[in-house]
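**Q** below: sequence and its predicted model.
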Amino acid sequence: MIKRTIYISIILLSMMVIIKADMNPNQIYKQALNYTVELKCSKSNSDTVYATAVLIDLKGYYVTNAHVVTQSINGNNYDFEIFEIRYYYEKEYQRVTLEKYDTKTDLAILKGLPQKKSFKVNLEYQTADRVYAIGNLNETGIAITSGIISNKEVIIKSKNTIFKVIQTDLTISYGNSGGALVNSKGQLIGIISFRNKDNKGNVIYGLAYCIPINDVMIYLE
């Protein structure tokens, strides 16, 4: 009886630890503000694009999407000339440089000043996990939306390119590109990338695709 009681107590304690390890949305959002920034890309005689970037290395490296830092004109990609980021507490943008990008992975790396922020990543996630999108939603500043992983790994073909991505039911919009995909423990597990379109070219709402953080780390190297 004593052994059984101890065994049940251990199970209950383990469940309490797991529950305690999860963060509420407000905590997740506040923590993500330390490494998620607004991004502005511009070029003379061209439109200005607003998106999101995520601090991925304390040396000042940020990750975003390749489709954000380039502009497609008549099927050709052209780099923007000026790249600027802004943390939530800043009024002015600060210049960063474009280190590299890859349209096949839809990843780009920016370099800014070294930082003393804190962030954690997690390479493991499962279908049905609770997740959050942190990004510059509709160019209104860093915002948060929530959902679940509807499929932890799907293959999407687009313009002769194959993407292996995380499928979620998150609500994202213009400006979310390059933002953070975070789990219920506040850990970074991916980068927001794109929404898909139907056969008529209309955006499919309620589905958002994200690049796994492991692929980001490989590209960063």
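**A** Right, received. Where do you want to start?

**Q** from here on, contacts and neighbour counts on C-alpha atoms
**A** Noted.

**Q** quick one: Cys41 is in a helix?
**A** No. Applying DSSP: H, G, I helix; E, B strand; the rest coil, one finds Cys41 to be strand, outside a helix.

**Q** ok, it - how many residues close by?
**A** Around Cys41 there are 20 other residues, counting by other Cα atoms under 10 Å.

**Q** test my guess that it contacts Thr52.
**A** No. In this structure, Cys41 is not within contact of Thr52 by Cα atoms under 8 Å, at 10.3 Å.

**Q** need the longest strand for this structure.
**A** Criterion DSSP state E: the longest strand present in the chain is strand 142-158.

**Q** show me what that one is packed up against.
**A** In terms of contacts (3 or more Cα pairs under 8 Å, 6 or more residues apart in numbering; DSSP states H and E), strand 142-158 is packed against strand 36-42, strand 130-136, strand 161-168.

**Q** helix, strand, or coil at Lys20?
**A** helix.

**Q** rewinding a little: report the inter-axis angle for the longest strand of the chain versus strand 36-42.
**A** 60 degrees (axes from the mean of the first three to the mean of the last three Cα atoms, to 10 degrees).

**Q** relative to the whole chain's centre, how far out is strand 142-158?
**A** Centroid displacement of strand 142-158 relative to its chain, using Cα atoms, centre = their mean, to the nearest Å, is 10 Å.

**Q** any residues touching it, and which ones?
**A** Applying Cα atoms under 8 Å, 6 or more residues apart in numbering, the external contacts of strand 142-158 come out as 29, 33, 36-38, 88, 125-137, 162-172.

**Q** so where do the strands sit in this protein?
**A** Counting by DSSP E, the strands of the chain are 36-42, 49-57, 61-64, 70-73, 76-79, 82-86, 94-102, 107-111, 130-136, 142-158, 161-168, 180-183, 188-194, 208-212.

**Q** and those as a markdown table, adding distance to Ile10?
**A** Compiled in a markdown table, the strands of the chain are given as follows (distance: least, Cα to Cα, whole Å):
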| stretch | distance to Ile10 |
| --- | --- |
| strand 36-42 | 38 |
| strand 49-57 | 37 |
| strand 61-64 | 41 |
| strand 70-73 | 54 |
| strand 76-79 | 57 |
| strand 82-86 | 46 |
| strand 94-102 | 48 |
| strand 107-111 | 44 |
| strand 130-136 | 25 |
| strand 142-158 | 29 |
| strand 161-168 | 34 |
| strand 180-183 | 26 |
| strand 188-194 | 29 |
| strand 208-212 | 34 |
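
**Q** the structure to be compared is supplied as follows:
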Amino acid sequence: MYEDENNLYHYSYRKGDEQNPNAPIDTKNYAEDPWDKNPGGSPKKKGGSGLSGKIVALALVCALVGGFIGAGVSGAATKVNKTSVQVSDREVAQVQTVKVDGKTQMSMSEVYASNVNSVVSINVSATTNYFGQTVQTAASGTGFFITEDGYILTNHHVISDASSVKVTLYNGETYDAKVIGSDEDYDIAVLKIDVTGATPVVLGDSSKVAIGESVAAVGNPLGELTFSMSEGIVSCVNRAINVDGTPFNMIQVDCSINPGNSGGPLFNSYGEVIGIVSAKYSSYSNTTVEGIGFA
């Protein structure tokens, strides 16, 4: 996270809880119903509409389970008005892997299928000194292959101060990764795992990106929802933002960017990587904002 005057930015990597034995325990109940509009109040009275609501819900469930159930219920109720439910017989489309050549435009499903094996999930462990005590921390992010022999590109802030880095592939295999080098100013890092036959991405030309162009981010949001894709458009190009006193010109996008997406690829509709997901704009003058990410 970094702050520029009244603008608050968050790096989009997920940092785990610090295991500090003397830290106070947060007793807030996060399982509380977020839709409860009457917190701490007296129990709500159950009106007569509850039964009708249940009947409507049951009818909807019956309709979704199958047309024959809905037809049977309708037939039992009346012999005059027959109700039929149309059930789609559309088969699930089989998405074909398309070779990324920079010339063939793809659907977003094809972009995902053609590139998901190039994306990796990164989990980092670090040991820090917290008021004289050793504290274990964990973080997660995303990366992608740039060579067949296991070189991976990600963000510097994902692996900074790491004592160990593990990389998980789309097929579920996990490898220990070595940090080859990184640049804090440009927020870039290169990792290496011992693997052959990896599928590298195809790098595009970010200078040719146009506002309104479709883009997709594939990453590891929250460190758990691995290999998720979010779709959006380019909102602005060459957007100048200030990171710790260093100006950057970045691509602004409106696709969902969350903690754990950092270091992941931003694809165009040709399946090429045109940026590295780095940060999201989370607030402005104490106002929460959504749909503003940077690569």
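**A** Noted; the coordinates are in hand. Keep in mind the model is a prediction, meaning the values are calculated, not measured.

**Q** right, and the helices and strands packed on strand 142-158 of the first structure - which one's nearest Tyr219 of the first structure?
**A** Of all those, strand 161-168 sits nearest to Tyr219 of the first structure, with 14.1 Å by Cα to Cα.

**Q** the closest one vs the second structure, mean deviation?
**A** Compared with the second structure after fitting, strand 161-168 of the first structure deviates on average by 1.2 Å (mean Cα distance after the TM-score superposition for the first structure).

**Q** can you state the residues of the first structure onto which stretch 7-22 of the second structure aligns?
**A** Alignment of stretch 7-22 of the second structure against the first structure: no match, by TM-score structural alignment.

**Q** ugh, wrong one, I meant stretch 248-261 of the second structure
**A** Going by TM-score structural alignment: stretch 248-261 of the second structure matches residues 163-176.

**Q** flag every buried residue along that stretch.
**A** Within stretch 163-176 of the first structure, the residues scored as buried using 16 or more other Cα atoms under 10 Å are 163-173, 175-176.

**Q** out of the residues you listed, what pair is the most spread apart?
**A** Lys164 and Gly175 (21.8 Å).

**Q** aligned partner of Val120 of the second structure in the first structure?
**A** Checking TM-score structural alignment: Val120 of the second structure goes with Val37.

**Q** so what's its match closest to, chain neighbours aside?
**A** Tyr87 (5.0 Å; Cα to Cα, 6 or more residues apart in numbering).

**Q** my guess is that neighbour contacts Leu33, does it?
**A** Yes. Tyr87 of the first structure lies in contact with Leu33 (Cα under 8 Å); the separation is 7.5 Å.

**Q** so Thr147 of the second structure is in contact with Thr196, correct?
**A** No. Counting by Cα under 8 Å, Thr147 of the second structure sits too far from Thr196 to count as a contact (9.3 Å).

**Q** quick one, which of these two is more surrounded?
**A** Taking other Cα under 10 Å, Thr147 of the second structure and Thr196 do not tie; Thr147 has more neighbours (18 against 10).

**Q** which residue packs closest to the more buried one, ignoring adjacent ones?
**A** Thr147 of the second structure sits nearest to Pro200 (Cα to Cα, 6+ apart), 5.1 Å away.

**Q** can you name the residues that contact the match of Val120 of the second structure?
**A** Counted by Cα under 8 Å, 6+ apart, Val37 of the first structure has contacts Thr52, Ala53, Val54, Leu55, Ile85, Arg86, Tyr87, Tyr88, Gly135, Asn136, Ile142.

**Q** how about a markdown table for those, with distance to Asn183 of the first structure and neighbour count added?
**A** Shown next, in a markdown table, are those (distance: Cα to Cα, whole Å; neighbours: other Cα atoms under 10 Å):
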| residue | distance to Asn183 of the first structure | neighbour count |
| --- | --- | --- |
| Thr52 | 18 | 32 |
| Ala53 | 18 | 31 |
| Val54 | 15 | 27 |
| Leu55 | 17 | 25 |
| Ile85 | 24 | 24 |
| Arg86 | 24 | 19 |
| Tyr87 | 21 | 18 |
| Tyr88 | 21 | 14 |
| Gly135 | 14 | 35 |
| Asn136 | 18 | 27 |
| Ile142 | 17 | 24 |
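
**Q** any idea how far the residue nearest to Thr147 of the second structure is from Gly271 of the second structure?
**A** Taken as Cα to Cα, to the nearest Å, the spacing of Pro200 of the second structure relative to Gly271 of the second structure amounts to 12 Å.

**Q** ditto for Val253 of the second structure
**A** Val253 of the second structure is 16 Å from Gly271 of the second structure, by Cα to Cα.

**Q** now do Gly291 of the second structure
**A** 22 Å.

**Q** settle it for me: which of these two has more neighbours?
**A** It is Gly271, of Gly291 of the second structure and Gly271, that has more neighbours when counted by other Cα under 10 Å, with 31 against 16.

**Q** just give me the match in the first structure for that one.
**A** By TM-score structural alignment, Gly271 of the second structure lines up with Gly186.

**Q** what is the burial count for the closest residue to its match other than its chain neighbours?
**A** In space, Gly186 of the first structure comes closest to Ile28 once its chain neighbours are excluded; the distance is 5.0 Å by Cα to Cα, 6+ apart. Residues within reach of Ile28 of the first structure, counting by other Cα under 10 Å, total 20.

**Q** which residue lines up with Ile28 of the first structure in the second structure?
**A** Match for Ile28 of the first structure (TM-score structural alignment): Val111.

**Q** wait, its match touches Pro265, no?
**A** No. Val111 of the second structure lies out of contact with Pro265 (Cα under 8 Å); the separation is 11.7 Å.

**Q** how much space between the equivalent of Thr154 of the second structure over in the first structure and Ile166 of the first structure?
**A** Superposed on the first structure with TM-score structural alignment, Thr154 of the second structure falls opposite Thr64. To Ile166 of the first structure, Thr64 of the first structure is 16 Å away according to Cα to Cα.

**Q** that concludes my questions; thank you for your assistance.
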